[in-house]
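A.B. asks: A structural model of the following input is requested.
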Amino acid sequence: MRRCLLAARAALSPALSPPCSSHALRAFAAASTGDRVWRVYLSGEIHSDWRERIADGLHKRNLPVSIVSPICVHEDSDDCAAIILGDEDKRMNYDGKGARMNAIRTRTLLEDADVVVVRFGEKYRQWNAAFDAGMAAAMGKSIITLHPPSLGHMLKEVNAAAMAVCEEPEQVVNTLDYCITGRLPDKPWTEGFVPIADRLGKGNPNP
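C.D. replies: This is a model prediction of the structure:
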């Protein structure tokens, strides 16, 4: 811990001597999170490899992130309570017991999370993901949504509560990397990107 504090102070020192160096400020951003391990909850559909792509990207960058998620084996989440507590004849009771048992994990991990990533796909309707997003918003969690552009209109209320709206898992990785280390990707997502200060001039001449 002492080493991290010293690194942060060393990075900040040149930044306090004008003119401020972008390199020094970025170094401070990287050092200022210290030994923190970021807890990221991944909610959403279980039919594509989006979780694996995020986990792989975070691992390759050696980011201090702990990933958690709900139970992702569909039949296990459906049958858990009936197997553990006893069977039910009616589907409503069967589903209700399972939902409540799964909620023990979901609520606990959501409450502990620093960031909640919620994935929506085109093929399946993720009612539970929308519910997780609502719970996360009520808890004041930082939410990142992940979905194709075609779902943007349907998810506008959910996206309004999100801190970032991503189209691809790689954008989620880049967002987390930036928030943790202050590091930006080498290539902007938009082809031919030009910073707005270069397009319109610095400052706000027309407030």
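A.B. asks: for the rest of this, base every contact and every neighbour count on C-alpha atoms.
C.D. replies: Noted.
A.B. asks: what about the strands in this structure?
C.D. replies: Per DSSP state E, the chain carries strands over the ranges 38-44, 65-68, 115-119, 142-146, 164-166.
A.B. asks: show me the contacts for the spatially most central residue of the chain.
C.D. replies: Closest to where the C-alpha atoms of the chain average out (C-alpha atoms, centre = their mean) is V117, at 3.6 Å. Neighbouring residues of V117 by C-alpha atoms under 8 Å, 6 or more residues apart in numbering: 40-43, 143-146.
A.B. asks: please identify the most buried of the strands of the chain.
C.D. replies: strand 115-119 (a mean of 25; mean count of other C-alpha atoms under 10 Å).
A.B. asks: the inter-axis angle of that strand versus strand 142-146?
C.D. replies: If you take axes from the mean of the first three to the mean of the last three C-alpha atoms, to 10 degrees, strand 115-119 sits at 20 degrees to strand 142-146.
A.B. asks: TSV please, covering the strands of the chain and showing distance to D76.
C.D. replies: Listed next are the strands of the chain as TSV, based on distance: least, C-alpha to C-alpha, whole Å:
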stretch	distance to D76
strand 38-44	16
strand 65-68	17
strand 115-119	20
strand 142-146	25
strand 164-166	29
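A.B. asks: next, the second sequence, to be compared with the first:
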Amino acid sequence: MLNVYLSGEIHTDWRDQIEAGAKGLNITFSAPVTDHGASDDCGVAILGAEPDKFWHDRKGAQLNAIRTRMGIEEADVVVVRFGDKYKQWNAAFDAGYAAALGKALIILQPEEHDHALKEVDAAALAVARTSDQVVQILRYVLEGTLPKA
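C.D. replies: The predicted structure is shown next:
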């Protein structure tokens, strides 16, 4: 069983694409909470309201960090997706944390991010452009097979 943590961008269906493509492989997937509102508001929903947005966000970030740290620590492979929208500092942080733990790291990013992510990419074992490439990597790791031409 391969444990794969899918981190990063939450605005597209890339996780669903990887999970669908990996159907039948001996993989367990985990991920952060991808409901943006729930992720932002979990701290105040559970621990109480905060009048200051800084503390509101901090409570949420700390609760999310429990899930993220656990997911990365338990993973054999960490896939971090950098999408086209927004500055994804949390994704870069997750990639650095995974690298520091010596996790097998796959970065999924568009070509236009190559320069900005050069240090992150240097820590990765693979840099993929598509979800299908990530699936092919996972299949190769588990089965030693190449994609059919």
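A.B. asks: TM-score for these two?
C.D. replies: After superposition, the two chains reach a TM-score of 0.98 (TM-score structural alignment, normalised by the length of the second structure), with 149 aligned residues with a C-alpha RMSD of 0.6 Å.
A.B. asks: aligned partner of the residue nearest to the centre of the first structure in the second structure?
C.D. replies: V117 of the first structure maps onto V79 in the second structure, with residues paired by TM-score structural alignment.
A.B. asks: now do A129 of the first structure
C.D. replies: Checking with TM-score structural alignment, A129 of the first structure has A91 as its match.
A.B. asks: for A22 of the second structure, see how far away the closest residue to that match other than its chain neighbours is.
C.D. replies: The shortest distance from A91 of the second structure to any non-neighbouring residue, by C-alpha to C-alpha, 6 or more residues apart in numbering, is to G8 (4.6 Å). Distance, G8 of the second structure to A22 of the second structure, by C-alpha to C-alpha, to the nearest Å: 19 Å.
A.B. asks: over to R129 of the second structure?
C.D. replies: 17 Å.
A.B. asks: higher neighbour count, those two?
C.D. replies: A22 (19 against 13; other C-alpha atoms under 10 Å).
A.B. asks: residues contacting the corresponding residue of the first structure for that one?
C.D. replies: Aligning on TM-score structural alignment places A22 of the second structure opposite L58 in the first structure. Each residue near L58 of the first structure by C-alpha under 8 Å, 6+ apart is listed here: 65, 173, 177.
A.B. asks: ok, now S66 of the first structure?
C.D. replies: 37-40.
A.B. asks: just the buried residues of the lengthiest helix in the first structure, please?
C.D. replies: The longest helix of the first structure (DSSP state H) is helix 91-112. For helix 91-112 of the first structure, the neighbour count (16 or more other C-alpha atoms under 10 Å) marks 94-95, 97-99, 101-102, 106, 109-110 as buried.
A.B. asks: and it with strand 38-44, angle?
C.D. replies: Comparing the axes of helix 91-112 of the first structure and strand 38-44 via the same axes, to 10 degrees yields an angle of 160 degrees.
A.B. asks: what's the spacing between the residue with the largest distance to the centre of the second structure and D84 of the second structure?
C.D. replies: No residue in the second structure sits farther from the centre than P51, which is 30.6 Å out by C-alpha atoms, centre = their mean. If you measure P51 of the second structure against D84 of the second structure using C-alpha to C-alpha, the figure is 32 Å.
A.B. asks: cool, and L25 of the second structure?
C.D. replies: Where D84 of the second structure is concerned, L25 of the second structure sits at a distance of 29 Å (C-alpha to C-alpha).
A.B. asks: just A98 of the second structure next, same as before
C.D. replies: A98 of the second structure is 22 Å from D84 of the second structure, by C-alpha to C-alpha.
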